[in-house]
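[1] fold the following.
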Amino acid sequence: MYLFIYFCVGWKTICDATHEATCYVTLGQPAYVQLVATNTTYQMSLLKGNDRVFVFRRSKVTFQDSFNSTILKRWFFDSTNGTLLINPADKRDLGTYRVEIYDENTGTQTSNHNIQLTIKASPPTLSALCFNGERRVTCVSEEHNPQYSWSLAEGSTGVDLKLSTDNSTLSVRGDLGMTVACTVKTHSGMTSTSQTISPCPGISPVFISVWLAEIITLIALLVGGCYLYTTNSTPVMPGQKSRFLVLLLRT
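    Okay, the predicted model is just below:
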């Protein structure tokens, strides 16, 4: 039977793996795993299958090159508090590990237990936009082969809903604001994100009035410009006064 217990130290969340445990880590983020209680003197080994991850003996930690190379070091073990750090956590870290602990003075094995390291699915992201009075909310997950599902908060009635073929986009018609939640299910687990979306902005009467006034002003300027251009471009015969000049004199 696997148990998973987490506790916080400062801003760090540490998985208690001093016994049989399942630890969930987020891809790309540091993972802290407590392997040993700190009030003992010990020697220990951590194995993944038949591969040895590291050995702690005589106050010295030795990692295998397949886990920590001279170029890339992601694994660290602090013997003073018995905590393992993986930074950043990677999909390759998924699996079952075995912890073997021995009393440093007598050499007697004091613990032999398994740890299941599971990658926690990262939460999806939501984005919303308006298109022809319709709100479209898109859910995006970086996980492999995600399965999308949606839920609405209570009281979200009087709206017309439509889903895309892969269920990743929700189209909403209605004049009410609402809170929607997208849930993503993958092999890594299930996680969700919620967001409150507002109605699409409509066209107000003030906007229509201003828009019509601008159109009328523009048409008046165009008509006036065409009239002046036509008047001034008409040839003036000898002895004939320019209608434009007469118009100016009268004004």
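
[2] CA atoms for contacts and neighbours, from now on please.
    Fine.

[3] check contacts around residue 181.
    With contacts taken as Cα atoms under 8 Å, 6 or more residues apart in numbering, residue 181 has the following neighbours: 150-152, 192-195.

[4] just give the nearest non-adjacent residue to it, would you?
    Distances taken as Cα to Cα, 6 or more residues apart in numbering put residue 194 closest to residue 181, at 4.0 Å, once the chain neighbours are dropped.

[5] wait, a strand at the one you found?
    Yes - per DSSP: H, G, I helix; E, B strand; the rest coil, residue 194 lies within a strand segment.

[6] wait, it touches residue 178, no?
    No - if you go by Cα atoms under 8 Å, residue 194 and residue 178 don't touch, sitting 10.4 Å apart.

[7] to compare against the first, here's the next sequence to fold:
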Amino acid sequence: MLFIFGLLLLLKPTVTCVEMFCRFNQTDPCYAALGHKLYLQMVTDARDQNLTLFKWIDNKIDGFINVKKNKISNEHESIKNRSEFIFNNGTLIINSVIRTDSGRYRLEIYDSTGTQTHDVNLPVIVEAPVGSVELSIICSGEMRASCSSEGDQLIFSWTLNGQELEDRNNIIHLDEETSGNITCTVNNHVSRGQKIISVNRCPVECSVSVVFVVVWSLEMMLLLTLLGGFHIYIKYCSTHTSGTTTATVTSHLTSTVTDSTSGHVVCSVSVVFVVVWSLEMMLLLTLLGGFHIYITYCSTHTSVECSLSVVFVMVWSLEMMLLLTLLGGFHIYIRYCSTHTSGRKQEEEIAL
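    Model prediction:
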């Protein structure tokens, strides 16, 4: 049985997206958030500068934008309706970044004589930002925390009651007794998302299984007593006949039925044997059947709760086995052996 809990939300999921500001003199790649703005600073001041920005498209370099004498020319078709250029800080702003904005850009700077003074490259990588963070706790034999979100190159981190956990996967395994606040943080190069939930130990539903074990054990022990009693009686008495007259002699815990005419013993049953045999068989059945049912219905729960259930089942089973053996075993014995005394009673009545 699988069930999910931890529905108490302490903090609404938060997602923070960074509008990336990149410079052509940086050594690291430039990351851009899909659907957001990208700032590409070419120079600190583009006034009176001659700049040409190229981009590799389909393995070919293509002119992207030209800046000359405070004017923009040859703006590439892919950014014509979603870009702007700030001259006083030399920054190209690309709005609503798309996947095809990824690629390698090349900036060339020329002096007033047309001589190239700078040539620098900058790789741009577009990533989808982190979406809404979903966090849930799952109990299925063990406690697990599962965190998910949309986005590219996701990195997961966890804290439990403020303490950072080493696991960096989106699913982590926790102790069954874990309780408190669990935080899942999801990052990539352009955004960050987080969600916190409060959890308690995995719930246990062994009470249903205990009821089933109790009912099943009661039925099976009654059946075993009946079958065992019949088996013992048939084994010891089936080959004999009562004859015309019989006599019954009881010595301690052994009952013997004797033919009054021939003096031969036709039935002898030890109550001790009945009790011991029944206890052994019922205990075996309880161990095999009861534990099988327990494992089937309780294996998903905590060891502490299940150990209490085992104690309860075992104590109850021993009490019920003893009671059923005393009641059922003696009842079966008396029922099937009492009829053999009729011959002796008749004989005594004739003698009188």
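
[8] TM value for the aligned chains?
    Here the TM-score for the pair of chains, by TM-score structural alignment, normalised by the length of the first structure, is 0.54; 174 aligned residues with a Cα RMSD of 3.9 Å.

[9] in PyMOL, select just the buried ones from the contacts of residue 181 of the first structure.
    To isolate the buried members of those in PyMOL, using 16 or more other Cα atoms under 10 Å:
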select buried, resi 150+192+194
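
[10] same check for the contacts of residue 181 of the first structure, but in the second structure.
    Among the contacts of residue 181 of the first structure, the ones still in contact in the second structure (both residues aligned by TM-score structural alignment, their matches' Cα atoms under 8 Å) are 150-152, 194-195.

[11] which of the residues you listed sits closest to residue 182 of the first structure?
    Closest approach to residue 182 of the first structure among those (Cα to Cα): residue 150, at 4.7 Å.

[12] for the closest one, what are its contacts?
    180-183.

[13] ok so it is a helix residue?
    No - counting by three-state DSSP, one finds residue 150 of the first structure to be strand, located in no helix.

[14] against residue 128 of the first structure, how distant is the residue nearest to residue 181 of the first structure?
    In this view, residue 194 of the first structure and residue 128 of the first structure are 12 Å apart by Cα to Cα, to the nearest Å.

[15] also residue 9 of the first structure?
    From residue 9 of the first structure to residue 128 of the first structure the distance is 37 Å (Cα to Cα).

[16] who's more crowded, the two?
    Between residue 9 of the first structure and residue 128, counted using other Cα atoms under 10 Å, the more crowded position is residue 128 (17 against 7).

[17] the more buried one touches residue 140, doesn't it?
    No - between residue 128 of the first structure and residue 140 there is no contact under Cα under 8 Å: 11.5 Å.

[18] now the contacts of residue 150 of the first structure in JSON lines, please, with extra columns for distance to residue 223 of the first structure.
    Shown next, in JSON lines, are the contacts of residue 150 of the first structure (distance: Cα to Cα, whole Å):
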{"residue": "180", "distance to residue 223 of the first structure": "52"}
{"residue": "181", "distance to residue 223 of the first structure": "55"}
{"residue": "182", "distance to residue 223 of the first structure": "56"}
{"residue": "183", "distance to residue 223 of the first structure": "59"}
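
[19] which of those tops the neighbour count?
    Most crowded among the contacts of residue 150 of the first structure, counting by other Cα under 10 Å, is residue 182 at 26 neighbours.

[20] tell me who's in contact with that one.
    Applying Cα under 8 Å, 6+ apart, the residues near residue 182 of the first structure are 124, 126, 139, 148-151, 192-194.

[21] can I get those in JSON lines with distance to residue 21 of the first structure?
    Putting the contacts of residue 182 of the first structure into JSON lines (distance: Cα to Cα, whole Å) gives the following:
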{"residue": "124", "distance to residue 21 of the first structure": "27"}
{"residue": "126", "distance to residue 21 of the first structure": "33"}
{"residue": "139", "distance to residue 21 of the first structure": "32"}
{"residue": "148", "distance to residue 21 of the first structure": "29"}
{"residue": "149", "distance to residue 21 of the first structure": "30"}
{"residue": "150", "distance to residue 21 of the first structure": "32"}
{"residue": "151", "distance to residue 21 of the first structure": "32"}
{"residue": "192", "distance to residue 21 of the first structure": "24"}
{"residue": "193", "distance to residue 21 of the first structure": "27"}
{"residue": "194", "distance to residue 21 of the first structure": "30"}
